[in-house]
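K.L.:
My questions concern the predicted model and sequence given below.
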Amino acid sequence: MAAETKAPWVPPRWFELIAWKIHRGYYRITGGRRGLWRPRPGRWGAFRLTTVGRRSGEPRSVILAYFEDGPNVVTLAMNGWQPGQPAWWLNLQANPDATIELKDGPRRVHGRAASDAELPHLWDRWRELNADLDGYVRNRSTDTVIVVLEPRA
């Protein structure tokens, strides 16, 4: 009988929400000079995504983890390890054109779910950055989407 893999620890939802607010506040207080970083070998980066609210039509911004795959920025629609899809992903599905802010400046992007052909490569890249990724994904009752943000003119 195979040993059962222990699920990784997930912080309580209240902790996630507070951590996100602190991170966004830190970004705002520093005028965007702090709070974003480029990926490094074995480590993901942080970027700011601004979508258009699917119901409000207003800009909505979040800070997310990413890595670069050629000219594309790749992130996960995971809702902080909780069930359900994050609002930013629902907004991006309704209006795929968005802007991102990386440490080295803004970019205009078009967002989409990774294709079946891209998934094995992109999942492997995420696993290199987070050894517990499969455990986190298994704990979610919602599918985890890999989101590709492609540059647009």
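P.N.:
Right, received. Where do you want to start? Residues are numbered from 1 along each chain as shown.

K.L.:
from here on, contacts and neighbour counts on C-alpha atoms
P.N.:
Noted.

K.L.:
ranges for the strands of this structure?
P.N.:
For the chain, the strands defined by DSSP state E occupy 45-52, 59-69, 72-77, 97-102, 105-113, 145-151.

K.L.:
Got another one to weigh against that:
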Amino acid sequence: MIGVRVVQKVSSTRGFAKVAPHVIPALDRAVHRLTRGRFLLSAQLLPGVILASTGARSGLPRRTPLACMPETGTETGTETGTESGGESWILIGSNFGRTGHPAWTANLLAHPEATVSWKGHDIPVTARLLEGEERTAAWKAVLAFWPPYATYQARVEREIRLFRIVRR
């Protein structure tokens, strides 16, 4: 537990926010490729997916490693009663507390049908931006799940986008 607290403290620093976006995704992509989708380095602390989406402007395929908050299955031990009754995850557009929204969030707004690689399985999903009370409830759960997201939100004026992705 002490190790997790240390990582949470480090991940809340501005230095981490400058370096991590360049290092962590590159490492995750390489390890994911080498292990044929069975392993993500960053998932040793937080659950993670590789999001395969369509570029908002380019229309080209994009693959982005992301931390996620599972809502169903063994990760949480509970069912949330999502509209599809299947697995769902919350994706957090924190961008490590940097000013702009991450590009993958624009991709999902333009093209909500995507695929996630989850524990070695490619799963077709549909993404939906959370708003209002639904977002408020999800944000509360996200902060309980990984408290550094509060630091990221405090650093920026934009509202961090939250998406629920649900198995199609």
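P.N.:
Thanks, I have the structure now. Given the structure is predicted, the values throughout are model-derived calculations rather than measurements.

K.L.:
Let me see the TM-score of these two.
P.N.:
Remark: TM-score between the superposed chains equals 0.81 [TM-score structural alignment, normalised by the length of structure 1]; 142 aligned residues with a C-alpha RMSD of 2.2 Å.

K.L.:
hmm, back to that, let's have the strands of structure 1 in JSON lines, adding mean neighbour count and distance to W20 of structure 1.
P.N.:
Shown next, in JSON lines, are the strands of structure 1 (neighbours: other C-alpha atoms under 10 Å; distance: least, C-alpha to C-alpha, whole Å):
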{"stretch": "strand 45-52", "mean neighbour count": "22", "distance to W20 of structure 1": "12"}
{"stretch": "strand 59-69", "mean neighbour count": "17", "distance to W20 of structure 1": "8"}
{"stretch": "strand 72-77", "mean neighbour count": "20", "distance to W20 of structure 1": "15"}
{"stretch": "strand 97-102", "mean neighbour count": "20", "distance to W20 of structure 1": "17"}
{"stretch": "strand 105-113", "mean neighbour count": "17", "distance to W20 of structure 1": "21"}
{"stretch": "strand 145-151", "mean neighbour count": "20", "distance to W20 of structure 1": "20"}
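
K.L.:
Test my guess that N91 of structure 1 contacts S56.
P.N.:
No. Assessed by C-alpha atoms under 8 Å, N91 of structure 1 is found out of contact with S56, at 10.0 Å.

K.L.:
Those two: who's more crowded?
P.N.:
A direct count of neighbours by other C-alpha atoms under 10 Å for N91 of structure 1 and S56 places N91 higher, at 21 against 8.

K.L.:
Tell me the counterpart of A94 of structure 1 in structure 2.
P.N.:
Counting by TM-score structural alignment, A94 of structure 1 corresponds to A110 in structure 2.

K.L.:
Excluding chain neighbours, what is closest to its match?
P.N.:
In space, and not counting its chain neighbours, A110 of structure 2 is closest to A56: 5.4 Å by C-alpha to C-alpha, 6 or more residues apart in numbering.

K.L.:
Return the residue of structure 1 aligned against that neighbour.
P.N.:
Per TM-score structural alignment, the equivalent position to A56 of structure 2 in structure 1 is R54.
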